[in-house]
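>>> Sequence unavailable; structure follows:
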């Protein structure tokens, strides 16, 4: 029998992947349980507030995971142009590896639920906030003046979110690379 923390983590990671692929409404709790191999009673034991809690915690987990991955690629980049290209490469690689099945783990849920669930909206806002903070710090490190770093971080994130959506729909990641090249020109 798996320790309680391990079961909770497995359910959370399984839910995060399913929400990223299928969205909030397309993912059922029975599917999460079946894919995670967790016993039925464990869901409400670990997530007593149900699907909404599971989704908000899954978004938070996905947000942290992406934030850590982006920090890693940004820190390895010698300059802003290379850093933005590396961010684009990260998102493009994830799309290609999932055969365009996995878009942004936050946007997929946010588009469906932000207007109807304050709990999930807040989790999405926190995840995007982490990404914006990381981008702002990276931009400052690349020599972008302080007063430009915050609005430019918002532009970068917004443009990448749009590029991810287009790439997923078009089944072609070239738009991500086009966008990161254009954004690099703003540095």
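Sure, I can see it. What you are looking at is a predicted structure, and each value in this text was computed from that prediction instead of being measured.

>>> From now on I want contacts and neighbour counts done on CA atoms only, so please keep to that.
OK.

>>> how about the strands of the chain, start to end?
In the chain, no segments count as strands under DSSP state E.

>>> Tell me which stretches of it form helices.
Assigned by DSSP state H, the chain shows helices spanning 4-22, 29-36, 40-46, 51-76, 80-97, 107-113, 118-141, 146-170, 174-184.

>>> could these go into JSON lines alongside mean neighbour count?
Output for those, formatted as JSON lines (neighbours: other Cα atoms under 10 Å):
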{"stretch": "helix 4-22", "mean neighbour count": "20"}
{"stretch": "helix 29-36", "mean neighbour count": "16"}
{"stretch": "helix 40-46", "mean neighbour count": "15"}
{"stretch": "helix 51-76", "mean neighbour count": "20"}
{"stretch": "helix 80-97", "mean neighbour count": "20"}
{"stretch": "helix 107-113", "mean neighbour count": "19"}
{"stretch": "helix 118-141", "mean neighbour count": "20"}
{"stretch": "helix 146-170", "mean neighbour count": "17"}
{"stretch": "helix 174-184", "mean neighbour count": "18"}
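
>>> okay, pairing it with this:
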């Protein structure tokens, strides 16, 4: 595997942060997992762990948005696209017992006082996701205002359902959202 040190640090840290949360992962654990020196880490991330976190969030953002855009471009309506996306999350949960896709919550949920850069990185992801929903809803004929509100509602519901799946150790919350969304979208149109 010929991956440069920076990419290795980002990829490995992202997985560790998603599994354990930002606070629980120590720098030594990251160094050990990547088999790199502290000097190498600080060479790539002079401001240390938080700078590494922000880079991980940006790279996750790209992956997640690429995934969601691909799903949304394959389906005609918001309804079909959203059901397909939630199905993907359900399959991931049932296969792995966890959901890493489409969320930052597992990484930053325990950070009561997020720094501005971290907050901005998280905000950007949710904004990007809402924009994808919003564009699709407008294509479905919703007004700009309705589409914006419904996109927020969808983001919050799906995000919340992912957290509930993790705490309940069951995919049921996502399945419930998937079964309610179509009727909800119909009733709002």
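Looks like it arrived, so ask away. Fair warning: this is a prediction, and the values are worked out from it, not measured in the lab.

>>> residue closest to the middle of the second structure?
residue 103 (2.1 Å; Cα atoms, centre = their mean).

>>> right, and that one touches residue 158 too?
No: using Cα atoms under 8 Å, residue 103 of the second structure makes no contact with residue 158, being 9.5 Å away.

>>> Now do the shared contacts for those two.
In terms of Cα atoms under 8 Å, 6 or more residues apart in numbering, residue 103 of the second structure and residue 158 are not both contacted by any residue.

>>> circling back to that earlier point, list the contacts for the residue nearest to the centre of the second structure?
Taking Cα under 8 Å, 6+ apart, one finds residue 159 in contact with residue 103 of the second structure.

>>> For residue 77 of the second structure, see how far away it is.
23 Å (Cα to Cα, to the nearest Å).

>>> try residue 34 of the second structure
43 Å.

>>> was I right about residue 46 of the first structure contacting residue 8?
Yes: here residue 46 of the first structure reaches residue 8: they are 6.2 Å apart, a contact under Cα under 8 Å.

>>> Surely residue 38 of the first structure touches residue 7?
Yes: assessed by Cα under 8 Å, residue 38 of the first structure is found in contact with residue 7 at 6.4 Å.

>>> in the second structure, what residues pair with stretch 139-157 of the first structure?
Under TM-score structural alignment, the match for stretch 139-157 of the first structure in the second structure covers residues 137-155.

>>> can you check stretch 78-87 of the first structure too?
Aligned by TM-score structural alignment, stretch 78-87 of the first structure corresponds to residues 76-85 of the second structure.

>>> residues in contact with the matching stretch?
Against stretch 76-85 of the second structure from outside (Cα under 8 Å, 6+ apart): 68, 71-75, 133, 136-137, 139-140, 178, 181-182, 185.

>>> next one: stretch 6-14 of the first structure
32-33, 35-36, 38, 42-43, 46, 54, 57-58, 61.

>>> if you set the cut-off to 7 Å instead, what comes out?
Under the contact criterion Cα atoms under 7 Å, 6 or more residues apart in numbering, stretch 6-14 of the first structure has outside partners 32-33, 35-36, 38, 46, 54, 58.

>>> contacting residues around residue 65 of the second structure?
Contacts for residue 65 of the second structure (Cα under 7 Å, 6+ apart) come out as 128-129.

>>> swap in the one 5 residues further on?
With Cα under 7 Å, 6+ apart as the criterion, no residue contacts residue 70 of the second structure.

>>> before we move on, what about the one 5 residues further on?
Contacts were defined as Cα under 7 Å, 6+ apart; by that measure residue 75 of the second structure touches residue 81.

>>> Which residue in the first structure aligns with residue 110 of the second structure?
Mapped onto the first structure by TM-score structural alignment, residue 110 of the second structure lines up with residue 112.

>>> how near is its match to residue 21 of the first structure?
For residue 112 of the first structure, the distance to residue 21 of the first structure equals 13 Å [Cα to Cα].

>>> again, but for residue 134 of the first structure
25 Å.

>>> about what we covered before: let me have the contacts of stretch 6-14 of the first structure in CSV, extended by distance to residue 84 of the first structure.
Output for those, formatted as CSV (distance: Cα to Cα, whole Å):
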residue, distance to residue 84 of the first structure
32, 34
33, 38
35, 35
36, 35
38, 39
46, 38
54, 32
58, 26
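
>>> show me what contacts residue 138 of the second structure?
Counting by Cα under 7 Å, 6+ apart, residue 138 of the second structure makes contact with 144, 147.

>>> no no, residue 176 of the first structure
Counting by Cα under 7 Å, 6+ apart, residue 176 of the first structure touches 88, 92, 160, 163-164, 167.

>>> how about residue 166 of the first structure, what's its match in the second structure?
Under TM-score structural alignment, residue 166 of the first structure pairs with residue 164 in the second structure.
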